[in-house]
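Asker: The amino acid sequence is not available; the structure is as follows:
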């Protein structure tokens, strides 16, 4: 039987825990915090044929529909 102390040193354990909590915080912020839209709702948005994912996100950001391009890209890739 392998003991926990033999797997990771204290520094390695802390590094893994910090990384895990950072990823967990990122996912929480991206998926579970409110994204408020200040404008008139609902808002119509057209996506043209052949438009790339990055172009769609840029247009959403420029029009103020999404507050952050990075979070939208991360959510779209998942």
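Answerer: Everything's here; your move. Bear in mind the structure is a predicted one, so any value in this text is a computation, not a measurement. Residues are numbered from 1 along each chain as shown.
Asker: only C-alpha atoms for contact and neighbour calcs from this point on.
Answerer: Fine.
Asker: and residue 59, how many residues sit next to it?
Answerer: Residues lying near residue 59 (other C-alpha atoms under 10 Å) number 16.
Asker: let's bring in a second one:
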């Protein structure tokens, strides 16, 4: 298993489009599938990865970027 910092970098690099979408506004998974033009299983894995590292939270079936997620995304886009 990758060290924690490496895991965070890997997830952020791979899941940035999902995080970017959720940083703009919260969304349900079907909406993410439509917006990102990808499969439901891809969205499921991306959201699970982002929740695991604390960059996305879920409330009432809606997913949103956390403050940590927004900051990490901003830092990555520098």
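Answerer: Here it is on my side, so go on. For clarity, every value in this text was computed on a predicted model and none was experimentally measured.
Asker: After superposition, what's the TM-score here?
Answerer: TM-score for the superposed chains, counting by TM-score structural alignment, normalised by the length of the first structure: 0.26, backed by 42 aligned residues with a C-alpha RMSD of 4.5 Å.
Asker: Relative to residue 49 of the second structure, how far out is the residue minimising distance to the centre of the second structure?
Answerer: For the second structure, the residue nearest the mean C-alpha position is residue 19 (3.5 Å; C-alpha atoms, centre = their mean). Residue 19 of the second structure sits 10 Å away from residue 49 of the second structure, going by C-alpha to C-alpha, to the nearest Å.
Asker: how about the helices in the second structure?
Answerer: Counting by DSSP state H, the second structure has helices at residues 4-24, 29-36, 40-52, 67-76.
Asker: Those helices into TSV, with extra columns for distance to residue 58 of the second structure?
Answerer: Output for those, formatted as TSV (distance: least, C-alpha to C-alpha, whole Å):
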stretch	distance to residue 58 of the second structure
helix 4-24	11
helix 29-36	11
helix 40-52	8
helix 67-76	13
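Asker: In contact with residue 73 of the second structure, which residues?
Answerer: Going by C-alpha atoms under 8 Å, 6 or more residues apart in numbering, residue 73 of the second structure touches 12, 16, 19-20.
Asker: so what's the residue nearest to the centre of the second structure closest to, chain neighbours aside?
Answerer: residue 65 (6.3 Å; C-alpha to C-alpha, 6 or more residues apart in numbering).
Asker: from memory that neighbour sits against residue 56, does it?
Answerer: Yes. Contact status for residue 65 of the second structure versus residue 56: in contact at 4.4 Å, counting by C-alpha atoms under 8 Å.
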